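>>> Coordinates only, no sequence provided:
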């Protein structure tokens, strides 16, 4: 016999109603941008149900009995920022991240692409703490996805470094997916190597999610047997090799995260976007008297830094920056008065 607790655990609509057809203005419901049954529905009855909130309150009450715990939700919703604010209200989750900065193989990296989600969340937020990620186990690796003119499997170390700096300069908790700290590109697989049922179904239009799920290369020795084959292109990017290279993406990531951990403005400060060309993104992180201007060239072409009148700013951390020009995938963090 069903109990009230059983009802509260239900993730689906209690009346088992069908989802209506999807509104065109919502765009794809998943990271695959082609025709897919899941993207033909407006998902209002099979997820993000009101009953979830009662469960989350009980979960948070339990977690609060254990000091130092942190609750995190993953939002996959047609209205991600509204849902994130709802799920991180008083007595609910500490934070949520969503897939809006990850979905799609063909979304161009522009200032607006980054700026609009953060400003939308800030507009809706009532002190809620955001989280952001560029990659996870379900999407094309960022090193390939946002590399200009990429074939979907290429990579550039400077681009990978710039993206890690950009992500970890955003306001909120940030998540790096395994291999992102190595600058790993998307792995190209043969059909017979695929394990993802979705990839098998969509082949050859898309290989699915297995390209970001291949084994992490700790050494340049290729394993004889694994769930997925290790990409030959990943062997030269192995942890062991990158640890020996002071210019590697791995050592950059360690250095930059140490820098971030020592800077309270980057951890806790407010974020204010500055107007810039769409191929360059610029914002301030501010905490008390500490003001940092963060500027990023999102392209492989030199961009003049469109900097407001700042006097004589001090460069705190930079890549491919000569004081006036952000070279390919260049960025600069400048302390301003």
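Alright, I've got the coordinates. From a predicted model like this one, the values you see are computed outputs, not experimental measurements.
>>> Every contact and neighbour count from this point should use C-alpha atoms.
Fine.
>>> Walking through the chain, point out its strands one by one.
72-75, 95-98, 129-133, 173-175, 270-274, 280-287, 290-297, 303-304, 314-321, 325-336 (DSSP state E).
>>> on contacts alone, who are the packing partners of the longest one?
In this case it means strand 325-336. helix 157-169, strand 290-297, strand 303-304, strand 314-321 (3 or more CA pairs under 8 Å, 6 or more residues apart in numbering; DSSP states H and E).
>>> Second structure follows, compare the two:
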């Protein structure tokens, strides 16, 4: 690639500070994307190798899950050094190659910042736990026991059991919302906030275009350490192990979701603004996720985007369910901006979770590209990968090991990316990989689908291209999302152009009447329904109608 060609996309990148609005972001789980050094684990060099493939999808950005120095007890979400790359994934020089290569291909780079907690092997925690009197004594959440020696309150860990761990050095408990080895930082301490903002600046100066912010609503805890109230059984709707995890028995009013978070998010936004960078926050709350998303993305001084878990849940995506979620967004977050995802590294792949066939996968891929908001795609989603079966002996995820067999953990969505069907490792590596390659994935590999013009991979390319061709679908406003039986419908508008979107969310044919007007068919390359002059559209099973008119 010549220098002139490499620079041209970067120049386009810098012209649009609003690039994130309507962007399509491709999530890379680096351990499982591509191994470049033959150790069975994906790495940054592997990402560099496969970036041309990602660019060929037409996405705007990549989001790379954590690659920082870590003991890997939670696979990188337990950071021991925020300013370096774990040797498992390469080096800072390798990361610089990711930035250079991605920008040369016109793709932005977002990285996963885990700010709410660190590893217990982080030097900050080592110092903090050494005594009650040191420079970082207050950098983590420490509390005295109750008079009977028990934990300070009833807060629970997402990984099961109390969120408090006794430490004999300080003779106090420390808070860990996740693993015992992931102590929570104390954001009520101004120096902690400064340290986290400095981490963000370090990576912005290195060239990143934004951040995915892990559990963005967990930064602050209630400084009075009040008990969480119980959650009625009918409201226990967590996306992860709702029936077997006691964490889902509480309403987490005080262990997260604190109002002080808004001021910190404004400070973080101010740091990003000169760089033209953007952030998407993960809102980890099953009951109030959309409300918090609305709070955190309202106005121009908070986060650009957040995503909640409504479409990462088990609830089947019926027309009624989709309309319900989108109408709640209009109520709770009408002035904010959502980032939608059907799959990620924490939940069962949606092909299996919703038991989708090929036509359903195509319809939902088109739907997510038409919804108001930005989009996150998880690696392999474009291939229609089902959840992999991972035996107990091969499990790596501490969540799955803890709750087996009722909950098998997250390894089934984290198995290696299948690049080709030619060997048992699917082109991911030449040695035994850290998780086994699913046999079910081999015939859905990238190489196999590249040779099949009707494959789902090509549908994703076409629908991403369609989104970019129509600003109404990328950045436009939308009407109320409604449904008539199994037909979901709404319109998107931008700069005098309206696109009407109707989706047959069923396996039976359906009839649908467009509003009066002169409409033309959009997306014929996606097999969208024809638009007759009388506006009476015939929708086949799982078929979509996209119709455009000038206002």
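Alright, I've got the coordinates. Since the structure is predicted, the reported quantities are computational estimates derived from the model, not experimental observations.
>>> coming back round to it: which of the strands of structure 1 is buried the deepest?
Compared across these, strand 290-297 shows the largest average neighbour count, a mean of 24 (mean count of other CA atoms under 10 Å).
>>> related to what we said a few turns ago, out of the strands of structure 1, which comes closest to residue 82 of structure 1?
Closest to residue 82 of structure 1 of these is strand 72-75 (CA to CA; 10.2 Å).
>>> so that closest one corresponds to what in structure 2?
Aligning strand 72-75 of structure 1 against structure 2 (TM-score structural alignment) gives residues 280-283.
>>> just how off-centre is the matching stretch within its chain?
7 Å (CA atoms, centre = their mean, to the nearest Å).
>>> can you check stretch 168-186 of structure 1 too?
7 Å.
>>> Then stretch 488-506 of structure 2?
With CA atoms, centre = their mean, you get 25 Å for stretch 488-506 of structure 2.
>>> How far does it stretch from one end to the other?
End-to-end distance for stretch 488-506 of structure 2, by CA to CA, to the nearest Å: 10 Å.
>>> if we can go back for a sec, between the helices and strands packed on strand 325-336 of structure 1, which gets nearest to residue 254 of structure 1?
With CA to CA as the criterion, residue 254 of structure 1 lies closest to helix 157-169 of these, at 10.6 Å.
>>> how about the closest one, which residues of structure 2 does it hit?
So helix 157-169 of structure 1 sits over residues 358-370 in structure 2, by TM-score structural alignment.
>>> For the matching stretch, what is the distance to the chain centroid?
On CA atoms, centre = their mean, the centre of stretch 358-370 of structure 2 falls 18 Å from that of its chain.
>>> Helices of the stretch 101-250 of structure 1, start to end?
111-124, 142-145, 157-169, 197-202, 232-235, 239-244, 249-261 (DSSP state H, counting those that start in this stretch).
>>> hey, which of those is tucked in deepest?
helix 142-145 (a mean of 26).
>>> What is the corresponding segment of structure 2 for that one?
Under TM-score structural alignment, the match for helix 142-145 of structure 1 is residues 350-353.
>>> With structure 1 overlaid, how far apart is the matching stretch on average?
Stretch 350-353 of structure 2, aligned to structure 1 and superposed, deviates on average by 1.6 Å (mean CA distance after the TM-score superposition for structure 1).
>>> rewinding a little: now tabulate the helices and strands packed on strand 325-336 of structure 1 in JSON lines and tack on distance to residue 280 of structure 1.
Converted to JSON lines, those look like this (distance: least, CA to CA, whole Å):
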{"stretch": "helix 157-169", "distance to residue 280 of structure 1": "11"}
{"stretch": "strand 290-297", "distance to residue 280 of structure 1": "5"}
{"stretch": "strand 303-304", "distance to residue 280 of structure 1": "8"}
{"stretch": "strand 314-321", "distance to residue 280 of structure 1": "13"}
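>>> doesn't residue 47 make contact with residue 95 of structure 2?
No. Judged on CA atoms under 8 Å, residue 95 of structure 2 makes no contact with residue 47 at a distance of 9.5 Å.
>>> Run through who's touching stretch 439-448 of structure 2.
383-386, 388, 417-421, 424, 426, 457 (CA atoms under 8 Å, 6 or more residues apart in numbering).
>>> what does residue 303 of structure 2 align to in structure 1?
Using TM-score structural alignment, the equivalent of residue 303 of structure 2 in structure 1 is residue 93.
>>> any idea how far that match is from residue 83 of structure 1?
12 Å.
>>> before we move on, back to that, tell me which of the strands of structure 1 approaches residue 12 of structure 1 most closely.
Nearest to residue 12 of structure 1, of the strands of structure 1 and by CA to CA, is strand 72-75 at 15.7 Å.
>>> Tell me how far stretch 56-73 of structure 1 lies from the chain's centre.
Averaging C-alpha positions (CA atoms, centre = their mean) puts stretch 56-73 of structure 1 24 Å from its chain's average.
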